[in-house]
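[1] heads up, no residue letters with this:
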């Protein structure tokens, strides 16, 4: 990968020259700084708890990519990848640096994105807040002392939450901004305290860089069985990637972001960013126990005296989070590098309550549903979302894809065919009715279905045809009542089910019109029910 551009090198030198830069502090040192600066409090778990103010989720409308001679003809421009002029970027860049130079101290973390040394990206994260630096240290791959000696950052992330942009002057949409310059290899974040912007902006960078080396970047979790069988779990925030991949019978590779090279799978991160809403030791023991000293609890309410977290309290947001190093999970693969997957699970949280809880996909159906990326936006994940909304997010991660969707889809399709991967669509959303009427799918049932898929038990079982979506539904699955497997059987009114199912089918068709260029076999792999 390319070394450093002039702008990045200047930043690097300016940061080192400043006396207020605290570089590569240890976890205990950062925890001390967080408490000393009153950025957060220590909880009974040993984790630091911090709040993020009015920004309790990502701000996709405030995210930009610098349009220049490097990116102009490569980025898939639109409402997701919004362009911003290079001169506007540099004006903000200079203001943010001046803002950080005025602080008594700022913090720098140096590490990597990418667990495979062949493909990793050296990064540095410069933050105004100590707790943001602790977050970065837990989320990315930490460099050893020996690696720090020769560490040359190829991308720099700068986070200055207290710097508020002026939209009329600075060319932004609000006080918050997340700007990526691929030419100058800088990510500029301001006006928002939500730490997830740091994590996801680095993922966006990897989604830009990795395809250049024929590596598929994926918004998925991954684990590996005792026999070495690898599984991938695709899905947007809140669909169950972290929960379902944290399996006591399988070793965790990573919970959110991976690359698929010619050698196999590797984790892009060194930590996990788990949703905490209604977290319990009984239902999610690995995640519950992973929240230890040095972890970061984001927007989780606590008892002021005992300092115990209340994971059921949604006073601030439903998008409560825990960031912790992957080593806090007992059963992990280290290093986070494995072979080619045998099974892929597409996770969707269907707010209509009409998709089967599990169905086996053909290659063409897999490509159709990958491009569709249907799920529901869950409350709190983004600002302004207060209840689940049906949405289509291409490749189960369109907010983080700088390149055209076809780039990622073709790579996945080629790999599915090359390695003979079994693909399943799993609905972790609603059953028995839509949101507000039905109920959320039982986690125990979902776990049983996923286990059966991973162990190959659904490859030879009898299948039932779904007459509306054209999906193959297993007639039975160990640990799951048979009526649960067929969605219309869970509804009290089958006519209402059919009405909702056809409504969703039409939304699939309408959304897929933008993929008119894909092969006909993929276009025809969607719902059987079509507009008249």
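    That came through fine. It should be emphasised that the depicted structure is a prediction, and the values quoted were computed from it without experimental measurement.

[2] from here on, just use CA atoms for contacts and neighbour counts.
    Will do.

[3] can you give me the buried ones in the longest helix seen in the chain?
    What stands out as the longest helix in the chain, according to DSSP state H, is helix 494-512. Within helix 494-512, the residues that count as buried by 16 or more other C-alpha atoms under 10 Å are 497-498, 500-502, 504-509, 511-512.

[4] here's the one I want to compare it with:
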């Protein structure tokens, strides 16, 4: 397929006789409710359900192998390849499918808050609620920007088109196909809206590093003195929750880039987990859910339409998508200076990692490349209980390039800007999952606050015998016995066994990083099983 054919196919959709372009939020809500795609809740938000796909479907994601990607992409189980000819046939089918729809929806906007590095995008949907989702999550153009807007990447989303794996070359009925040559993302077979957001993130993770811009799966905020903090972590580790701080302004909750100017948000909204959400624990997120917000798979009271955030009968991966300006305490535009503090978040289900530890430069590189956490229920299809996982750079599902590319850039920036790095465990304490308890959010907030305020830079620490981490012995607002995980367990022998098992997992995983220097290689757990 040449560029002319590609343009012709996209234009077929853009010239659909009943295409709705950049509709207002109110008109999108009217469309959604009138066609029963979703219902209006007591908060004013729209609630939609996504059927059997209630999380990302990583086994159904593909990057098209061609002359642009063949020698750059880190091919494997995460970045699965699909032949260009297969993609072209599938694209023709999807376009024909959408042409037959009575109406389509188009959003034109941007990815990237810094005008110097932003990507003009368009999202074409068959569902109005998916279009509202895109409007909430991406950066919305003003009137002049909309007139001059020329999309450089197109997302085509057709949830009701089900692929035939034997004919279409996919792994199931669902597919997310990214073609950098043709600048198209093709999504079908799944109603989970998160695929739209994350596919654009994957695109930015391919394009920006080639221009020496580090892309990061992290949240970010800025203090009253202009000090910037980054929070790295996979879904469920607390990026959104911990970056929503009443004493700091939010830059963004999930996707950022680090340029020569500083940090900027890739998105224009937040995609917050809603499980057990309450006004008491997370007031900023709770209050952000209002008219225009999209609630995904949240259970409602049948009569009052009041959301029940504790009900997981549809999924544990309940979500709220809302614009950044739904929150009171934000940076506008979503651009700030260079980070002073970097926090790696992990939800350790083994209950053995310290709740907070200060990392040396080499330890920071080791743990960034490792990207350890416990994959929590609901974040991916088929995950029903925590599973230990190592996701390089805390975001390997979204990184087309080799992890070393991002790690090298991060290390250089840590050196250049003298950023302090901490590892924070938001997972279990006093025992493993099923026996111990999840770390209290109030304790985690106190530890993060101490790190951001510089209170841990000179505090007394103890070296963890198994993980080799520098663990502070005192943190204001946190009981001392919580800080050293071994002391929080009733059975220290069981703790030792569980910690050594986790250390072995670290060592086994890190063997794949054969080109790192010895200092980084030796910065992992001390225990050698």
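    Received the coordinates, thanks. Bear in mind that the values here come from a model prediction, so they are computed numbers and not experimental data.

[5] picking that back up, let's have the buried residues of helix 494-512 of the first structure in TSV, adding distance to residue 277 of the first structure.
    Below are the buried residues of helix 494-512 of the first structure laid out as TSV (distance: C-alpha to C-alpha, whole Å):
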residue	distance to residue 277 of the first structure
497	29
498	32
500	28
501	29
502	32
504	27
505	30
506	32
507	29
508	29
509	33
511	30
512	33
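
[6] helix, strand or coil for the residue mapped onto residue 71 of the second structure from the first structure?
    Alignment note (TM-score structural alignment): residue 71 of the second structure maps to residue 73 of the first structure. Under the three-state scheme (DSSP: H, G, I helix; E, B strand; the rest coil), residue 73 of the first structure adopts coil.

[7] from residue 273 of the first structure, how far out is residue 73 of the first structure?
    Per C-alpha to C-alpha, to the nearest Å, residue 73 of the first structure is found 33 Å from residue 273 of the first structure.

[8] what's the answer for residue 231 of the first structure, then?
    Distance, residue 231 of the first structure to residue 273 of the first structure, by C-alpha to C-alpha: 19 Å.

[9] and what of residue 259 of the first structure?
    18 Å.

[10] same check on residue 39 of the first structure?
    In terms of C-alpha to C-alpha, residue 39 of the first structure sits 19 Å off from residue 273 of the first structure.

[11] those two: who's more crowded?
    residue 273 (23 against 17; other C-alpha atoms under 10 Å).

[12] translate the more buried one into the numbering of the second structure.
    In the second structure, residue 273 of the first structure lands on residue 271 (TM-score structural alignment).

[13] count of neighbours near the closest residue to that match other than its chain neighbours?
    In space, and not counting its chain neighbours, residue 271 of the second structure is closest to residue 321: 4.5 Å by C-alpha to C-alpha, 6 or more residues apart in numbering. For residue 321 of the second structure, the neighbour count with other C-alpha under 10 Å is 27.

[14] just checking, residue 321 of the second structure touches residue 294?
    Yes: the pair residue 321 of the second structure / residue 294 is scored as a contact, 5.1 Å apart, by C-alpha atoms under 8 Å.

[15] now do the shared contacts for those two.
    Listed as contacting both residue 321 of the second structure and residue 294 by C-alpha atoms under 8 Å, 6 or more residues apart in numbering are residue 133.

[16] show me where the stretch 101-250 of the first structure has its strands.
    106-113, 121-127, 141-142, 155-160, 177-181, 186-190, 216-224, 230-234 (DSSP state E, counting those that start in this stretch).

[17] gap between the last one and the chain center?
    The one in question is strand 230-234 of the first structure. Between the centre of strand 230-234 of the first structure and the centre of its chain there are 14 Å (C-alpha atoms, centre = their mean, to the nearest Å).

[18] stretch 323-334 of the second structure maps to which residues in the first structure?
    The counterpart of stretch 323-334 of the second structure in the first structure, using TM-score structural alignment, spans residues 325-336.

[19] what residues does the matching stretch touch?
    By C-alpha under 8 Å, 6+ apart, stretch 325-336 of the first structure touches 115-116, 138-139, 224, 248, 250-254, 266-267, 270-272, 286-287, 289-292, 295.

[20] quick check: residue 476 of the second structure touching residue 449?
    No: the pair formed by residue 476 of the second structure and residue 449 falls short of the contact definition of C-alpha under 8 Å, at 9.3 Å.

[21] more crowded one of the two?
    A count of neighbours by other C-alpha under 10 Å puts residue 449 above the other of residue 476 of the second structure and residue 449, at 18 against 12.

[22] ok, the more buried one - contacts?
    By C-alpha under 8 Å, 6+ apart, residue 449 of the second structure has no neighbours at all.

[23] swap in residue 18 of the second structure?
    102-104.

[24] could you pull out the helices in the stretch 151-300 of the second structure for me?
    For the stretch 151-300 of the second structure, the helices defined by DSSP state H, counting those that start in this stretch cover 165-168, 194-207, 239-243, 283-288.

[25] distance check, the aligned residue in the first structure for residue 11 of the second structure against residue 149 of the first structure.
    In the first structure, the residue matched to residue 11 of the second structure (TM-score structural alignment) is residue 13. Distance of residue 13 of the first structure to residue 149 of the first structure, given as C-alpha to C-alpha: 16 Å.

[26] which stretch of the first structure lines up against stretch 386-393 of the second structure?
    So stretch 386-393 of the second structure sits over residues 388-395 in the first structure, by TM-score structural alignment.

[27] and the matching stretch, end to end?
    End-to-end distance of stretch 388-395 of the first structure: 19 Å, with C-alpha to C-alpha as the criterion.
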